[in-house]
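Asks: Quick one, what's the 3D model for this:
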Amino acid sequence: MSTRVPDGVGATAIGVAAVRAHESTRPDRLFDDPYASRFLAATGWTPPTRADGRTRLAGVVLTIPIRTRFLDEALTDAADAGCRQVVLLGAGLDTRAFRMDWPPGLKLFEVDLPDMVAFKESVLADDTPACARSVVVADLTEDWTTPLLAAGFDRTAPTVWVAEGLLVYLTSEQNEALIAEVSALSAPGSHLALTVLNQSRLGEIKERLLDNAIVDLWQSGTPDDPIAWLASHGWQATVHDPVERAAAYGRPYLFDHLPHGPGRGFVTATRHEGRPH
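Replies: As a prediction, the model looks like this:
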């Protein structure tokens, strides 16, 4: 298998792994991801200098440990509530299947593109996950539900879905289709956890960070009212402020010197009724 991280959106995953590797070395770390540094070693990746334009993404970089910890907790809460299926959409270099404690019988599915899957599997080939793990090679902008079902996904079982740092890389139409497909596969009792950035906030960041290789890949923001958006698909949602979560995790001043306002956050949602018709 290849040890080369794909270009484009796939390349952003190694940057996320770098942030997680650094966080894992802190004495006050919010999580421990011992695999993140191995992904870096496999690519020979080196951190950018301060002169590098990527460092202008400080707000995004600082959010990654907060969102990682938040989603770890959301997954644990969903598992405690009875979800025994996890689906990581656009999983990238996520290692939750290996580094988290899971209840017996839980199945975890990782959905991503072929090149990303090949790289990740080459690095983790000798490791054993802490749950039943299935890798689903699929493009989320095409038919991904058929290969997910073929991999053993049970549409009658409550599921927790995670889309971390994903939606900005899809168009509005693709995001709408993705949430509709997730909703159609979600039994009552299912959970959903997303990171969101609305169109206005996305536009501000793109204007401030012109010609940034990462930001240039962003295609769309989520609706201004994610609660109403998800309600239209049958979900009861709550929006969580990253600033408040950072304070709760012992980092109350994390974003004080950075542009940060409404329009960015984390969303959790639950589904109590049946699938939409």
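Asks: Could you use CA atoms for every contact and neighbour count after this?
Replies: Fine.
Asks: helices or strands next to the longest helix belonging to the chain in the packing?
Replies: Ranked by residue count and defined by DSSP state H, the top helix of the chain is helix 58-80. Judged by 3 or more CA pairs under 8 Å, 6 or more residues apart in numbering; DSSP states H and E, helix 58-80 is in contact with helix 9-24, strand 159-163, strand 191-197, helix 242-248.
Asks: so the shortest one versus strand 191-197, what angle?
Replies: For strand 159-163 against strand 191-197, the angle between stretch directions is 10 degrees (axes from the mean of the first three to the mean of the last three CA atoms, to 10 degrees).
Asks: just how off-centre is whichever helix or strand comes after strand 159-163 within its chain?
Replies: Where DSSP states H and E defines the elements, the next helix or strand beyond strand 159-163 is helix 172-184. A distance of 16 Å separates the centroid of the chain from that of helix 172-184, by CA atoms, centre = their mean, to the nearest Å.
Asks: Now show me the structure for the sequence below, then we'll compare the two:
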Amino acid sequence: MTTAEPLSPVSRTALSVALVRAYESSRPDPLFVDPYAAAFAAAAGVPLPSAGPDSGLAMALVAQGILRTRFYDDRLLAAGADQVVLLAAGLDTRAHRLDWPAGTRVFELDLGPVLAFKEQVLDGLGAEPRSRRTVLPADLLEPHWPDRLVEAGFDPARPSAWLAEGLLVYLGPEEAAALLTAVAALAAPGSRLLLEQGRDVSATPHDPALAHVTGLWRGGLGPGTGEWLDRHGWTTDRVLLDALAQRYGRTLPGPSTAGFLEAVRHPRG
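Replies: Presented below is the predicted three-dimensional model:
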């Protein structure tokens, strides 16, 4: 990747996600099509995958990445909010590829270098967003990003939809709690939050080929993420990965306890 500043190791994982989306988009029966994912790989000088993964952990992570992309696509569009916030947006192109209702505003927050790389590629393609898109360089571990979001036009008095895709696992417990507390302070009643249910990273099988990703995992709030949200002003539904695979007509490479959370913000009071 060529940017004015080097990307952090965590930011570089956005390229791995883009490769998964490029692979799925090339299938004859894709669950979604990301027309920009392959361009990110090409711009970074990374070859596109010619076949699916061949190790157990890689197969599981790719299957989860594909299913979660489609699930989050569906649930963001169903949320009915005209303000959508993509936390640690990375190389996410939902602002460009989803059929948003007229007037929807999509805010993309991430570190400056990864957003600069994304803009370089999208501008080179002449990509036009299908939403009112605001790109906001921000460090989500710093305390002032909520103020910057509001200054950029986000209205905390109106319902919103939030996505923290693949984010919390890279944070420690205190960092994850602080981030979700900040989101709660901005989320009006009826707002929705989408994220993974959390995993016990100590139980992750070792795969040297994936150490550049799994070695960065810190666990976030772990398997208790949903319970934490329920204690802090949200009502949380859980969807297991195997149920999603059945819904979307896919077969998982093996048994899975992974899943996703959709939380709705309670009225304040």
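Asks: Superposing both, give me the TM-score.
Replies: For these two chains in superposition, a TM-score of 0.90 is obtained (TM-score structural alignment, normalised by the length of the second structure); 263 aligned residues with a CA RMSD of 2.4 Å.
Asks: any idea how far L93 of the first structure is from T270 of the first structure?
Replies: Applying CA to CA, to the nearest Å, the value for L93 of the first structure to T270 of the first structure is 26 Å.
Asks: again with L124 of the first structure
Replies: Taking CA to CA, one finds L124 of the first structure at 32 Å from T270 of the first structure.
Asks: Looking at those two now, which is surrounded by more residues?
Replies: When L124 of the first structure and T270 are compared for neighbours, T270 comes out ahead with 21 against 15, by other CA atoms under 10 Å.
Asks: The residue mapped onto that one from the second structure: what's its closest spatial neighbour, skipping adjacent residues?
Replies: Alignment note: T270 of the first structure maps to V264 in the second structure; criterion TM-score structural alignment. Spatial nearest neighbour of V264 of the second structure, chain neighbours left out: R192 (4.6 Å); criterion: CA to CA, 6 or more residues apart in numbering.
Asks: What count of nearby residues applies to the one you found?
Replies: Using other CA under 10 Å, R192 of the second structure has 26 neighbouring residues.
Asks: Run a quick check on it versus L261, I expect a contact.
Replies: No. The criterion here is CA atoms under 8 Å, and R192 of the second structure misses it with L261 at 10.0 Å.
Asks: ok, back up a step: tell me the SS of the match of T270 of the first structure?
Replies: At V264 of the second structure the chain is in strand, as set by DSSP: H, G, I helix; E, B strand; the rest coil.
Asks: quick one: contacts for it?
Replies: Contacts for V264 of the second structure (CA atoms under 8 Å, 6 or more residues apart in numbering) come out as 189-193, 234-236.
Asks: Tell me which of these persist in the first structure.
Replies: Compared against the first structure with both residues aligned by TM-score structural alignment, their matches' CA atoms under 8 Å, those retain 190-193, 234-236.
Asks: Can I get these in JSON lines including distance to A245 of the second structure?
Replies: Converted to JSON lines, those look like this (distance: CA to CA, whole Å):
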{"residue": "G190", "distance to A245 of the second structure": "28"}
{"residue": "S191", "distance to A245 of the second structure": "26"}
{"residue": "R192", "distance to A245 of the second structure": "23"}
{"residue": "L193", "distance to A245 of the second structure": "21"}
{"residue": "W234", "distance to A245 of the second structure": "26"}
{"residue": "T235", "distance to A245 of the second structure": "24"}
{"residue": "T236", "distance to A245 of the second structure": "20"}
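Asks: Buried residues, stretch 50-61 of the second structure. List them.
Replies: Within stretch 50-61 of the second structure, the residues that count as buried by 16 or more other CA atoms under 10 Å are 57-61.
Asks: neighbouring contacts of the longest helix of the first structure?
Replies: Here helix 58-80 of the first structure has contacts from 16, 19-20, 23, 30-31, 96, 102-103, 160, 162, 190-191, 193, 195, 242, 245-246, 249, 254-255, 258-260, 266, 268, using CA under 8 Å, 6+ apart.
Asks: Emit the ChimeraX select command for whichever of those are buried.
Replies: To isolate in ChimeraX the members of the contacts of helix 58-80 of the first structure that are buried, counting by 16+ other CA under 10 Å, one can use:
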select :16,19,20,23,30,31,96,102,160,162,190,191,193,195,242,245,246,254,255,266,268
